[in-house]
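Engineer: Test case, fold it:
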Amino acid sequence: MSRRTIGIALAGVTGRMGYRQHLVRSLLAIREQGGLELPDGTVLWPEPVLVGRSADKLRAIAARHGLERWTTSLDEALADPAVEVYFDAQVTSARIKALNAAIAAGKHVYTEKPLAESLAEALDVAALADRAGVKGGVVQDKIFLPGLRKLRRLIEGGALGRVLSVRGEFGYWVFEGDWQPAQRPSWNYRRADGGGIVLDMFPHWSYILEGLIAPVRSVYAHAVTHLPERWDEQGRAYTADADDAAYAVFELEGGAVAQINSSWAVRVYRDELVEFQVDGTEGSAVAGLRECRVQHRAVSPRPVWDPDVPNGESFRGQWARVPDNQEFDNGFKAQWEQFLAHVVAGTPFPHDLRSGARGVQLAELALRSAREGRRVEVPELPR
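Structural biologist: Below is the predicted model of the structure:
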């Protein structure tokens, strides 16, 4: 086997997601397994180049993992001919400028979502990549996770029949930051910095619904800021003016209806931080990030409404666990492997920049729906 090295500039690697999921659990994990074997037998070896603003943090990460390359200059990283891919996990407000620079330098681009703060910017960067002849991809990690992969198996295998509806619950209580440190960075709650749960999470709902069932054709959303005051990383109070919760109804192509609640101001009473219940003519399923349970029509119980007597049914116990039937790799790593194979070997990769633009479009239309208090159609993206 021959080995081919591919340089990857990673911006935002000092952040939690960029470091844990993309560097350690994806690219370094690919190296630990001996590289990525391509269809022709070539072994692809990712060579990370860390990019960020803090030299001290970059130096420490590089030393911790035995990496040689890091820089505080994006221009320097993009000028390196050995760097073929640019990856972005920065704050959303800094993303488009960096992606445009990488494309202008002839680099393939892979980025966290949301792709941009507006649909116009998202479409512009997708068109720029097309004109430059470079490949682009957007992280859409949730559909690579075990729970949703098992849910897809049920849907594609016909176990649920015609899908009627989807109910999704996502969220957890993010501490305000005064008496306990917040679990999320403060920029998430400032509109001027690109914060807000709609822009953060609706791109996920876009590709999940499209990938599992059908594209979204209309949205009605109510977005709110439940907690208007929070405290930042330095313990200073600030005005949280970005939406921290959203309640939405999506109509899907083909007639199915999805209802998804998204909140950073909710306490968890469910098995996982996100769960989707899909009801169909032949059965129903409930999927989280890792687990999935199913109930077929032939074994569906016959509940009877009687509020005057104690409930004698164990509703959760009436569902069957969907078996793994395989080993599931880290979802971020699985998608990294697909994207790198796409770049080098030209294998299919559906999670392109226009797919990312559809997620931004849904977020933008949901915010319009919330402002105007009405249902909004989701048109096809312009070419």
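Engineer: only C-alpha atoms for contact and neighbour calcs from this point on.
Structural biologist: Will do.
Engineer: Do a quick rundown of the strands in the stretch 251-383 of the chain.
Structural biologist: Assignment of strands within the stretch 251-383 of the chain using DSSP state E, counting those that start in this stretch yields the ranges 257-263, 274-280, 283-287, 292-296, 320-321, 376-377.
Engineer: now the ones you listed in JSON lines, with mean neighbour count and distance to residue 25?
Structural biologist: Below are the strands of the stretch 251-383 of the chain laid out as JSON lines (neighbours: other Cα atoms under 10 Å; distance: least, Cα to Cα, whole Å):
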{"stretch": "strand 257-263", "mean neighbour count": "20", "distance to residue 25": "26"}
{"stretch": "strand 274-280", "mean neighbour count": "21", "distance to residue 25": "21"}
{"stretch": "strand 283-287", "mean neighbour count": "24", "distance to residue 25": "23"}
{"stretch": "strand 292-296", "mean neighbour count": "21", "distance to residue 25": "23"}
{"stretch": "strand 320-321", "mean neighbour count": "14", "distance to residue 25": "27"}
{"stretch": "strand 376-377", "mean neighbour count": "18", "distance to residue 25": "39"}
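Engineer: Here is a second sequence; please produce its structure as well for comparison:
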Amino acid sequence: MRIRTLRIALNGVTGRMGYRQHLVRSLLPIRDAGGVRLEDGSRVQVEPILVGRRAEKLEELAELHGIEHWTTDADKVIADPEVDIYFDAQVTSRRPAALTAAMKAGKHIFTEKPTAETLDEAVALAGLSEQTGVTVGVVHDKLYLPGLVKLRRLVDEGFFGRILSLRGEFGYWVFEGEIQEAQRPSWNYRKEDGGGITVDMFCHWNYVLEGILGTVDSVTAKATTHIPTRWDEQGNAYEATADDAAYGIFEVTTPGGDSVIAQINSSWAVRVFRDELVEFQVDGTHGSAVAGLRRCVAQQRAHTPKPVWNPDLPATEPFRDQWLDVPANGDLDNGFKLQWEEFIRDVVAGRQHRYGLMSAARGVQLAELGLQSSTEGRTVPVPPLTHEGVAGR
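Structural biologist: Below is the predicted model:
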């Protein structure tokens, strides 16, 4: 039986996320497994095309991974009628123009986020996707992680009763680059280059909150730059003009109409004292759960201990031992790979992916409003979005 092949142009594949998560841990395993199995039992194969600005690096990666095609000409590959899907992992400032060109050329698109630097650009992209009718998908990787899959299952099963709150902690120490090399590129810390942890992470927190709890109604945030001077890839000191930490409080309404308070701290200037780099704790009237990237533990109301506050005596209760692991009850693969497989099935079926460009626009909106809240020192409401922009504006 002849197997259909989808040709996928990967722009920005020499970057950290494009290479590690999307090429090495997603598309290459899919290719090497014989493609994606469809609902009818047949398969569709994938053929990556590497796109970037550094020819030597692209040629090296192509040879290393047995990839036939690579190019530094993004416009040419977008215009190529033999290319089915365009994927974008470039810096945010170059993304809107590339996504626009790809959709106008009839390409299905899958993209990293933020999709744009401004809300107006992000909404315009969403509107264009409606006009062109191509299948579009935005990377919402955290919702596919084993820990959050288990957490969402607990929500769906009514484990928590009435959900009261969510607390999230994300971050790690990113070295300044002076003595030890930084783990993140220097542009992340320059506002003029699109950097900043609020812009980077609030788009994630929007889809996590939407995917686990409900609609985000307001945000109260404080963004700050804890480390004012860093060193770039050439060893030169530069001023960090973008925020490296953001502390947010979000009011969320569940589908059932309950109000939930969510607090999420994001920092590239924090040392890790938790089991994973990101953890979310959800508390409800009937139980609580803590989820990381892979693990999720829970504690039912009937199994909740009754601690007594006494600062004069050392704590002897083994609090962590009183929680139970939530089983996977299934094969939970790499989150990026799972979403790629779902998106490819949607492309073949001719349907829209469940996480499209409007979801991405709401993430850009939350980042903008978070920075506004930080600047103005107040709670900012999150108005509904339409394809025409902010409702009522």
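Engineer: returning to what we had before: which of the strands of the stretch 251-383 of structure 1 sits closest to residue 23 of structure 1?
Structural biologist: strand 274-280 (24.2 Å; Cα to Cα).
Engineer: Superpose on structure 2 and give me the mean offset of the closest one.
Structural biologist: Following the fit onto structure 2, the mean deviation recorded for strand 274-280 of structure 1 is 0.3 Å by mean Cα distance after the TM-score superposition for structure 1.
Engineer: Structure 2: matching residues for that strand?
Structural biologist: Here strand 274-280 of structure 1 aligns to structure 2 at residues 278-284, judged by TM-score structural alignment.
Engineer: returning to what we had before: tabulate the strands of the stretch 251-383 of structure 1 (a markdown table), appending distance to residue 76 of structure 1.
Structural biologist: As requested, the strands of the stretch 251-383 of structure 1 are exported to a markdown table (distance: least, Cα to Cα, whole Å):
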| stretch | distance to residue 76 of structure 1 |
| --- | --- |
| strand 257-263 | 40 |
| strand 274-280 | 40 |
| strand 283-287 | 44 |
| strand 292-296 | 46 |
| strand 320-321 | 51 |
| strand 376-377 | 44 |
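Engineer: Centre of the chain to the match of strand 274-280 of structure 1, how far?
Structural biologist: Stretch 278-284 of structure 2 sits 18 Å away from the centroid of its parent chain (Cα atoms, centre = their mean, to the nearest Å).
Engineer: contacts for that stretch?
Structural biologist: Residues from elsewhere that reach stretch 278-284 of structure 2 (Cα atoms under 8 Å, 6 or more residues apart in numbering): 160-171, 288-293.
Engineer: Report how many residues lie close to residue 156 of structure 2.
Structural biologist: By other Cα atoms under 10 Å, 11 other residues sit near residue 156 of structure 2.
Engineer: I misspoke; the intended subject was residue 32 of structure 1.
Structural biologist: 10.
Engineer: ok, it - contacts?
Structural biologist: Residue 32 of structure 1 neighbours (Cα under 8 Å, 6+ apart): none.
Engineer: sorry, back to before: could you give me the ChimeraX selection string for whichever of the contacts of stretch 278-284 of structure 2 are buried?
Structural biologist: Command for ChimeraX, covering only those of these found buried under the criterion 16 or more other Cα atoms under 10 Å:
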select :160,162,163,164,165,166,167,168,169,170,171,288,289,290,291,292,293
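Engineer: gap between residue 23 of structure 1 and residue 233 of structure 1?
Structural biologist: 24 Å (Cα to Cα, to the nearest Å).
Engineer: Give me the more crowded residue out of those two.
Structural biologist: Using other Cα under 10 Å, the more surrounded residue of residue 23 of structure 1 and residue 233 is residue 23, with 22 against 13.
Engineer: Find me whatever residue is spatially closest to the aligned partner of the more buried one in structure 2, sequence neighbours aside.
Structural biologist: Correspondence of residue 23 of structure 1 to structure 2, assessed by TM-score structural alignment: residue 23. In this structure, residue 23 of structure 2 finds its nearest non-sequential neighbour in residue 13, 7.2 Å apart by Cα to Cα, 6 or more residues apart in numbering.
Engineer: Touching, that neighbour and residue 19? I think so.
Structural biologist: Yes: if you go by Cα atoms under 8 Å, residue 13 of structure 2 and residue 19 touch, sitting 4.8 Å apart.
Engineer: Neighbour count: these two, which is higher?
Structural biologist: It is residue 13, of residue 13 of structure 2 and residue 19, that has more neighbours when counted by other Cα under 10 Å, with 27 against 19.
Engineer: So the more buried one lies in a helix, does it not?
Structural biologist: No: using DSSP: H, G, I helix; E, B strand; the rest coil, the secondary structure at residue 13 of structure 2 is coil, not a helix.
Engineer: ok, now how distant is residue 19 of structure 1 from residue 243 of structure 1?
Structural biologist: Distance of residue 19 of structure 1 to residue 243 of structure 1, given as Cα to Cα: 26 Å.
Engineer: how about the strands of the stretch 1-150 of structure 1, start to end?
Structural biologist: Taking DSSP E, counting those that start in this stretch as the test, the strands found in the stretch 1-150 of structure 1 are 3-11, 36-37, 43-51, 70-71, 83-88, 108-111, 136-138.
Engineer: could these be laid out in CSV, adding distance to residue 363 of structure 1 and mean neighbour count?
Structural biologist: Shown next, in CSV, are the strands of the stretch 1-150 of structure 1 (distance: least, Cα to Cα, whole Å; neighbours: other Cα atoms under 10 Å):
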stretch, distance to residue 363 of structure 1, mean neighbour count
strand 3-11, 24, 21
strand 36-37, 35, 20
strand 43-51, 29, 22
strand 70-71, 34, 20
strand 83-88, 20, 25
strand 108-111, 17, 25
strand 136-138, 16, 27
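Engineer: so which of these gets nearest residue 296 of structure 1?
Structural biologist: Nearest to residue 296 of structure 1 among those is strand 136-138; the distance by Cα to Cα comes to 35.0 Å.
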